[in-house]
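>>> no sequence for this one, just the structure:
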């Protein structure tokens, strides 16, 4: 089975590196700067599950792609999806499946429109990881799960084959019969955390310490109602996990959305919050905080665009 991993950032670098470590046929599709970095230092992973140094991981640039791969694993930022699709489209053949690990669900609409419903799987990564200043992957927790499955929940030979390959790698590869349910539950979790930490400009622990964790629970309720409206009401264990996360008194957790705002970067606000709102029949009577969080992110994006226009004037 031939895997094309699009990018070698924290997500693609970790899961692709573990597959390569297990002896699988893996190629990383990279931009020139990252390709040069890996050529010089290799792919390095620091992890509680064991460190890894792959001196010469196979890499390819977009213009060098040859068809066809069995699985294309995509873990880019949502705002880079169109450019990313253009970079790997040549690798998608008649039997290729695309396994995206993006947050939310809007990317599924984009990918199925481009490649057809039959060629796209559902997927999510449960891992806390980042790149350090040298380009090494830092795995920051015990979790390293890649869940995936057919969008209709069917157990097909192709997902069984992928599951068998993942089972040989040093991460948890889990074939799901209800991947859309799991993706909605993760979306509720992320949208709740992104909204409350962005609104408060603070970590979960500071929000709890200020006595504002009730607002986080109100956001969880708003997000859960929208998911239920779409037929994917979060299960009790998912609700309990998010409640525990947003009420943890000593947590330093902030959403990546807030981190992006703090460093003046583009955000996934449209993908995580805007699309969530559009999928709900919401009114100010029952959905109050989520529209405010979305408006704040949109205001930031407008300010950022204005500053960029001034710089280039």
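Structure received. Because the structure is a prediction, the values reported are computed rather than measured.
>>> from here on, just use CA atoms for contacts and neighbour counts.
Noted.
>>> show me where the stretch 51-200 of the chain has its helices.
Per DSSP state H, counting those that start in this stretch, the stretch 51-200 of the chain carries helices over the ranges 81-88, 106-115, 157-166, 179-200.
>>> of these, flag the one that's most buried.
helix 179-200 (a mean of 24; mean count of other CA atoms under 10 Å).
>>> take a look at this one as well, against the first:
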């Protein structure tokens, strides 16, 4: 790809059009600096409340210089921003594929894509979507904390950012991006060893993230506890041994350096992104940080017991968090003492159950449920689409309903049983990843209207595509005729005869 337009634009003008994909605390900190540097910066976030606050009042930024409001461009829809010169990817690691595929309107003929995410492997995911020739990788030590929608605490001063080409070349386009960042006060260096640079940042995350997530401590509290420092240094030493075995060139061989670097320039009250995720009830990026060390260690025969233990602890906290949320969903409805019946579907959906109506099964005639719908297909990203086609056809007789591409080279494949496979060759996990749910509706317009009460956002694919607040994508489909939904719901394949 001829990607010289970014460099040409930077030389001819001073403003560059940039999209921050995943404008949370860190993305907003970087985006605010780039905006104040005179660039046209779009902050993309799926939180309607966060975006609306920024559009209405500007972005409130608290930092070492005090508090100020920055007038920013913010949106939940990539289409509103349109094609940009540079996409800076800062979504959570596990959202990379879905976020980029849902923001392809940002990609023009000469757009570059720069990942500044925590962990390892994002550049391969992005390359599979937009082409490897567009992708640059990087790491940043900038910090940010979300205080409220449209309000962040920023830690930019004195925090370094490194970017580079995947093949290690020092190119004019990488230098131009660094110049844009530096002009906005973001200390940025072009690296000829970006893989080593990414490992350098990984070591910082390994040193502090899981420990603060497991203990609930801020940076100040963490650095005040000698026992935790000992554990942090042991985890970093393991990661360094793994990197050495993998042939990665690190900037230091001293475990103290990442430990010290993690807290430099940040207030004692700052919290790691892993702790922030847990406090918000979200899953963490542990699989891409300490989990990456464990996987690479297994690959290269290096033991990683400390990192494996930290992964297990965070996974345990996530499990407990999920169980609590599930329990709250089950028991969050007030049920009369006169009707201590088994939990039914009404309880699961938050409906108050009358003492005189302890219904255990909704027979379908309760119109308060609104327009009926059913799950028509489940879309899954798979690494080997041909294997999945053969398995589900040979074992379960689920033959082809539709194909995108040809049968010999399918990009997507739908079975009569309701599965949709999406070919994703870079997928490395032991199971498929959920892409979206396809829901067949009796009245799609009524469902879309009702959905607005739940804070969903419209996806770039169309107004019938909804992104739920926790990230799940749902495609609503109008049944033709509408009566098909009722007929489908009448079928009970588990009924005894």
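Nice, thanks for sending it over. Everything quoted here is computed from the prediction, not taken from an experiment.
>>> the helices of the stretch 51-200 of structure 1: which one's closest to residue 44 of structure 1?
Shortest distance between residue 44 of structure 1 and the helices of the stretch 51-200 of structure 1, using CA to CA, is found for helix 157-166: 19.8 Å.
>>> would you tell me what helix or strand residue 259 of structure 1 is located in?
Taking DSSP states H and E as the definition, residue 259 of structure 1 sits inside helix 256-262.
>>> what is the equivalent residue in structure 2 for residue 265 of structure 1?
Alignment note (TM-score structural alignment): residue 265 of structure 1 maps to residue 282 of structure 2.
>>> tell me the secondary structure at its match.
coil (DSSP: H, G, I helix; E, B strand; the rest coil).
>>> residue 220 of structure 1: how many residues sit nearby?
When neighbours are defined as other CA atoms under 10 Å, residue 220 of structure 1 has 25 of them.
>>> and it, how far is that from residue 180 of structure 1?
Going from residue 220 of structure 1 to residue 180 of structure 1 by CA to CA, to the nearest Å gives 19 Å.
>>> likewise for residue 281 of structure 1?
Distance from residue 281 of structure 1 to residue 180 of structure 1, by CA to CA: 20 Å.
>>> tell me the SS of the aligned partner of residue 5 of structure 1 in structure 2?
Under the alignment (TM-score structural alignment), residue 5 of structure 1 pairs with residue 20 of structure 2. Secondary structure for residue 20 of structure 2, judged by three-state DSSP, is strand.
>>> show me where the stretch 101-250 of structure 1 has its strands.
Along the stretch 101-250 of structure 1, the segments classed as strands by DSSP state E, counting those that start in this stretch run 121-131, 137-150, 172-175.
>>> can you put the ones you listed in CSV and add mean neighbour count and distance to residue 106 of structure 1?
Output for the strands of the stretch 101-250 of structure 1, formatted as CSV (neighbours: other CA atoms under 10 Å; distance: least, CA to CA, whole Å):
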stretch, mean neighbour count, distance to residue 106 of structure 1
strand 121-131, 20, 12
strand 137-150, 20, 17
strand 172-175, 19, 21
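>>> now those strands in JSON lines, with distance to residue 55 of structure 1?
Output for these, formatted as JSON lines (distance: least, CA to CA, whole Å):
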{"stretch": "strand 121-131", "distance to residue 55 of structure 1": "17"}
{"stretch": "strand 137-150", "distance to residue 55 of structure 1": "14"}
{"stretch": "strand 172-175", "distance to residue 55 of structure 1": "24"}
